[in-house]
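*Asks:* sequence and predicted structure are below.
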Amino acid sequence: MPGTKLAVTDSSEDVAGEIPIAWISRFAPRGRLPGMNSNSWASSPVVRRVMRANTSRDTAPERAVRRLVHAAGLRYRVDARPEPSLRRRADLVFTRARVAVFVDGCFWHGCPAHYSPPGTNSGYWAAKITANAERDAETTALLRDAGWTVLRGWEHEPAHDLAARVIHAVRARNGARA
């Protein structure tokens, strides 16, 4: 019946509510109702909550670098595609200077100094982190081939060090254009 609702409780997020049946038939994976995490990639509900809370932009290291670069008088785009044809986003993009900045997380991008593989689902995570690192290298190569200066920093790197590299690169590229 149109307008019929089903009460669903999602124990992994402690959320209870009514969900229209139309929503379930349209958006829920076939054979599963919301809240059923039997096929989840997470090893536990707590891990699932923690991983879902991770953000892809506006992390503390990114904000620190942005604050310093902005204070130096430079303006940039946040979480933007340097090249419209490339389905990859940089953390800071200086379009006129053609400088793309990535602040990589130690876990997600396999930092050689700080990455430690998780104990559960190790096969899944090893493949995921390896694929992320390969994609990072491909992104850097594609952007450099397109004439961009690509700067990568780790989340553990002091923000003022990365900001200094960014400021130098942008000013050097802007000076080269003039």
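*Replies:* Cool, the structure landed.

*Asks:* only C-alpha atoms for contact and neighbour calcs from this point on.
*Replies:* Will do.

*Asks:* can I assume V78 sits in a helix?
*Replies:* No: assessed with DSSP: H, G, I helix; E, B strand; the rest coil, V78 is strand; it does not lie in a helix.

*Asks:* and the residue nearest to it when sequence neighbours are not counted, how many neighbours?
*Replies:* The shortest distance from V78 to any non-neighbouring residue, by C-alpha to C-alpha, 6 or more residues apart in numbering, is to L92 (4.9 Å). Residues near L92, counting by other C-alpha atoms under 10 Å, number 25.

*Asks:* the protein: strands as residue ranges?
*Replies:* With DSSP state E as the criterion, the chain has strands at 5-10, 15-20, 77-80, 90-94, 99-104, 149-154.

*Asks:* now what about the third one, what contacts it?
*Replies:* If you take C-alpha atoms under 8 Å, 6 or more residues apart in numbering as the criterion, strand 77-80 is touched by 57, 89-95.

*Asks:* before we go on, here's another structure to hold up against the first:
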Amino acid sequence: MNDIVDRPTRSRMMSGIRNKNTKPEIMVRSWLHKHGFRFKINVRELRGKPDVVCPRYHAVIFVHGCFWHGHECCLFKWPKTRPDFWHEKITQNKARDQRVIDSLLSAGWRVGIVWECALRNSEVDMETILMPLAEWLRSDITTFEVKK
């Protein structure tokens, strides 16, 4: 199946997709800050440059986009154009995510993941969605996921 736009237009569109300071990341960071959590963002010294690092709780939080990280939810759909390319890309992204998580866990960090689909759920307010994240930060549990 052919793309509906030409290659230069698609390239420009794809290059405009940000990889940090996305709307879901800002939502999570704002909520955490409002509730008294202090953190660092995109710490280069840690594998995978986590979106949020809470040194006090020895925890990192990744805010994952459902498409780019291959989350099997209502927001993820395999592209019809260049399916082989996208299947390989998303499969590699998922494998890299797992390697990063394993590396952080073995280094003694706790790892949390907030999925984009959970934040897009308009029927539930942010308090209901992210309060379990706050409880996880204060606990000793190693991993945590917020998903729809």
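*Replies:* Thanks, I have it. Note that the structure is a prediction, hence the values are computed from the model and not measured.

*Asks:* returning to that earlier point: now the contacts of strand 77-80 of structure 1: which count as buried?
*Replies:* 89-95 (16 or more other C-alpha atoms under 10 Å).

*Asks:* between these, which sits nearest A131 of structure 1?
*Replies:* R89 (16.2 Å; C-alpha to C-alpha).

*Asks:* show me what that closest one aligns to in structure 2.
*Replies:* Superposed on structure 2 with TM-score structural alignment, R89 of structure 1 falls opposite K49.

*Asks:* whereabouts in structure 2 does the longest helix seen in structure 1 align?
*Replies:* For structure 1, the helix with the greatest residue count under DSSP state H is helix 122-145. Aligned using TM-score structural alignment, helix 122-145 of structure 1 spans residues 83-106 in structure 2.

*Asks:* give me the mean deviation of that stretch from structure 1.
*Replies:* Superposed on structure 1, stretch 83-106 of structure 2 shows a mean distance to its aligned partners of 0.8 Å (mean C-alpha distance after the TM-score superposition for structure 1).

*Asks:* what does that stretch contact?
*Replies:* Residues contacting stretch 83-106 of structure 2 (C-alpha under 8 Å, 6+ apart): 46-48, 68-70, 78-79, 110-111, 142.

*Asks:* how near is A80 of structure 1 to H109 of structure 1?
*Replies:* Distance, A80 of structure 1 to H109 of structure 1, by C-alpha to C-alpha, to the nearest Å: 19 Å.

*Asks:* sorry, slip of the keys, the one I care about is P45 of structure 1.
*Replies:* P45 of structure 1 is 24 Å from H109 of structure 1, by C-alpha to C-alpha.

*Asks:* the two: which is more packed in?
*Replies:* Using other C-alpha under 10 Å, the more surrounded residue of P45 of structure 1 and H109 is H109, with 20 against 14.

*Asks:* what residue of structure 2 takes the place of the more buried one?
*Replies:* Under TM-score structural alignment, H109 of structure 1 pairs with H69 in structure 2.

*Asks:* grab the nearest non-local neighbour of the residue nearest the centre of structure 2.
*Replies:* The centroid of structure 2 falls nearest to H64 when counting by C-alpha atoms, centre = their mean (1.6 Å). The shortest distance from H64 of structure 2 to any non-neighbouring residue, by C-alpha to C-alpha, 6+ apart, is to W115 (5.0 Å).

*Asks:* ok, the counterpart of the one you found in structure 1 - how many residues close by?
*Replies:* In structure 1, the residue paired with W115 of structure 2 according to TM-score structural alignment is W154. Neighbour count for W154 of structure 1, taken as other C-alpha under 10 Å: 20.

*Asks:* repeat that for I21 of structure 1.
*Replies:* Around I21 of structure 1 there are 15 residues (other C-alpha under 10 Å).

*Asks:* distance of it relative to V15 of structure 1?
*Replies:* 17 Å.

*Asks:* so can I have a markdown table of the contacts of strand 77-80 of structure 1 showing distance to V166 of structure 1?
*Replies:* Converted to a markdown table, the contacts of strand 77-80 of structure 1 look like this (distance: C-alpha to C-alpha, whole Å):
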| residue | distance to V166 of structure 1 |
| --- | --- |
| R57 | 18 |
| R89 | 17 |
| A90 | 13 |
| D91 | 12 |
| L92 | 10 |
| V93 | 10 |
| F94 | 10 |
| T95 | 13 |
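
*Asks:* and of the residues you listed, the nearest to L74 of structure 1?
*Replies:* Ranked by distance to L74 of structure 1 (C-alpha to C-alpha), these are led by F94 at 8.6 Å.
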